[in-house]
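Engineer: Please work out how this folds:
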Amino acid sequence: MKKHQMNSGRRAVLRLAAALGATATVGVLAADRFGAPEPATGAAPAPQGAPGTGSGGARPAPASGPQAAAAARLRSTAYRLQPMTAYAPPAFRRAVPPVRQRPFLSMSGVGRSMVLTFDDGPDPRYTPAILETLRRYECRAMFFVCGEMAVDNPDLLRQMAEDGHVVGNHSWSHPLIPKLRPSRIREELGSTSEVVERTLGTAPLWYRAPYGAWNRHSFEIGAELGMEPLAWTVDTLDWKEPGTGSIVRRVLDGAAPGAVVLSHDAGGNRSQSVAALRRYLPELLDAGYRITVPRR
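Structural biologist: Sure thing, here's the model as predicted:
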């Protein structure tokens, strides 16, 4: 994505965010999410990136090429759920009650553990290098994938699963969720879950709203699809392409027990994200941090 396109799109998102008055909300990912699936208890709100300040940056609608073809498949019956008003996920797929009103933000009570997350992929230009680095250090991470990318890169999805990573749902086309009707939110999340399930045999158990912009409908629909919402505590701002050193510093400065780190493996030029991971991951391990993923 060219720089002027990214900046223009981001300004548009910021204007839209201001008009919506949308802000993200946060929660705490309790230690039992890394063991028994019990609901998390009280969490103090904390500031988080408003739409346009994280989770992928602006993503203009594709006019041609693979993404346009993927979008066309979304409209087809092959990669679309049954009519959304009739869709009822099996009871065992529902998220652990009660339905959350804010996303999990971090872990608690798990010692010196951190979670690394990567949004917007999979992208054949950058995701393989991230997987290779994680494999080298025997670490697992979370990948919040977009359906329009996942449908064209099933081999990368399978590699994520084979390496023990958690594949989460980041919507189909990376829209601003609060701007959508509930039926469209269901379609964005449901179609992405379907692609992941068809590829891996299991549907995602976690999801993340694009731009960190959540609303009540997204929590309810995510729960119906059997998913829990996860935000972040450390934003690398790698979508701004600030330089490899800046990304490394943000991760190391934000390192703390229970931290969840937001990075990207698609949505633009992510070569800095790839290079930064190679630098900060061994430093985190040398500092005694365990890189882990939640389980349910």
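
Engineer: C-alpha from now on. contacts and neighbour counts both.
Structural biologist: Noted.

Engineer: Now name the helix or strand holding the nearest residue to Pro154 once chain neighbours are set aside.
Structural biologist: Using C-alpha to C-alpha, 6 or more residues apart in numbering and skipping the chain neighbours, the partner closest in space to Pro154 is Thr199 (6.4 Å). Using DSSP states H and E, Thr199 falls within helix 182-200.

Engineer: which helices and strands does that helix pack with?
Structural biologist: helix 147-150, helix 154-162, strand 166-169, helix 216-224 (3 or more C-alpha pairs under 8 Å, 6 or more residues apart in numbering; DSSP states H and E).

Engineer: what's next to stretch 176-196, contact-wise?
Structural biologist: 20, 22, 51, 74, 79-81, 84-85, 146-148, 150-151, 157, 167, 169-173, 202-204, 209-211, 213-215, 217-218, 221-222, 225 (C-alpha atoms under 8 Å, 6 or more residues apart in numbering).

Engineer: now those residues: which count as buried?
Structural biologist: 22, 51, 74, 79-81, 146-148, 150-151, 157, 167, 169-173, 203-204, 209-211, 213-215, 217-218, 221-222, 225 (16 or more other C-alpha atoms under 10 Å).

Engineer: Count the residues that sit near Ala161.
Structural biologist: The tally of other residues near Ala161 (other C-alpha atoms under 10 Å) stands at 15.

Engineer: To compare against the first, here's the next sequence to fold:
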Amino acid sequence: MKQLMIVVIGICLFSVGTTYEEAFAEESYGWNFKPAKNNETPTTEEQYLEWLDKYDGYFLGNANEKELYVTFDSGYENGTMPDLLDTLKEKQVPAAFFVTGHYLESEPELIKRMANEGHIVANHSWSHPHFPDLSDELIIQELKKVEDHYYALTGNPMHYVRPPRGTFNERTLDVSKKYGYHHIFWSFAYVDWNTDDQKGKAYAYEKIMDRVHPGAILLLHSVSTDNRDALGEVIDQLKAEGYTFKSLDELTGKHSASPIISGQTSEPQFGLQPFVTWINP
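Structural biologist: Sure, this is the predicted structure:
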């Protein structure tokens, strides 16, 4: 009887979703894109474009319009977020913050401030794992734990996910889509997350202005003091050049956009250059 029970349990484990052995054997991909010169629109792998279309993914808005989408990855707080939020509020710019479980647990008031001021708070997983290494069930657990904590803080749902570390495969995209998420990648990023190697306001300003392009989804890390110090001037200059800052809800057109920084607060083409692969720490 004991042996029979073990066999039955084993069958159940291997018949529900994807097993660890199957997941570990799968190929993994890191998001990449080829930066373009002269503020032209970058592109990415043809396979990635097919998957984005199939699994509700975006890395770019309308490349024919001077529109921009500001997004931040926020794994932890080091004192920069209040200033970033102050700047976004002053400049009337909406943003999306992809947060982890650590941020939700350690900074509930900042999370509520993001939501109250009209920003999107999105899912970056609970523990920032490598999704291709996880079973379907564990991926859903990672997503659900984040959205449950966010709902408890704000009463709001989540609609967007950015795979942690920028790593994925077709199965992980499929799992997240079926669970109700749109995938948000990016068409601009630079190495801004190393807090021990910040290069100053002028460096961040030049990096952003050099590669910004129509339809850009900008990936910035909120721990960067360079980003914090440069953000106001970046926004002012881009507006002067005719750019409009939009919400991800306007990009997808599938959810009602939040009031954009209302000021009210309340409580609860491939060339010779190589692709650049960005793996978020």
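
Engineer: quick one: TM-score?
Structural biologist: TM-score of the superposed chains, computed with TM-score structural alignment, normalised by the length of structure 2, equals 0.67; 209 aligned residues with a C-alpha RMSD of 2.6 Å.

Engineer: still on that earlier bit, I'd like the helices and strands packed on helix 182-200 of structure 1 as a markdown table, with distance to Pro47 of structure 1 appended.
Structural biologist: Below are these laid out as a markdown table (distance: least, C-alpha to C-alpha, whole Å):
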| stretch | distance to Pro47 of structure 1 |
| --- | --- |
| helix 147-150 | 28 |
| helix 154-162 | 31 |
| strand 166-169 | 23 |
| helix 216-224 | 18 |
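
Engineer: residue contacts, the most centrally placed residue in structure 2?
Structural biologist: Among the residues of structure 2, the one closest to the centroid is Arg162, at 3.8 Å (C-alpha atoms, centre = their mean). Arg162 of structure 2 makes contact with 98, 122-124, 183-185 under the criterion C-alpha under 8 Å, 6+ apart.

Engineer: Looking at those residues, which one is closest to Leu220 of structure 2?
Structural biologist: Leu220 of structure 2 has its nearest neighbour among those in Phe98, at 10.4 Å by C-alpha to C-alpha.

Engineer: Could you find the closest non-adjacent residue to the residue opposite that closest one in structure 1 once aligned?
Structural biologist: Under the alignment (TM-score structural alignment), Phe98 of structure 2 pairs with Phe144 of structure 1. Once flanking residues are discounted, Phe144 of structure 1 sits nearest to Gly168: 4.3 Å by C-alpha to C-alpha, 6+ apart.

Engineer: Any idea how many residues pack against Glu77 of structure 2?
Structural biologist: 15.

Engineer: ok, back up a step: state the distance from the residue nearest to the centre of structure 2 to Asp56 of structure 2.
Structural biologist: 12 Å (C-alpha to C-alpha, to the nearest Å).

Engineer: tell me, what's touching those two both at once?
Structural biologist: With C-alpha under 8 Å, 6+ apart, Arg162 of structure 2 and Asp56 have common neighbours His183.

Engineer: Contacts only, for the closest residue to Asp192 of structure 2 other than its chain neighbours.
Structural biologist: The shortest distance from Asp192 of structure 2 to any non-neighbouring residue, by C-alpha to C-alpha, 6+ apart, is to Ser224 (5.9 Å). Going by C-alpha under 8 Å, 6+ apart, Ser224 of structure 2 touches 80, 192-195, 198.

Engineer: what does stretch 247-259 of structure 1 correspond to over in structure 2?
Structural biologist: Under TM-score structural alignment, the match for stretch 247-259 of structure 1 in structure 2 covers residues 204-216.

Engineer: Buried residues, the matching stretch. List them.
Structural biologist: Those would be 204-205, 208, 211-216, for stretch 204-216 of structure 2 by 16+ other C-alpha under 10 Å.
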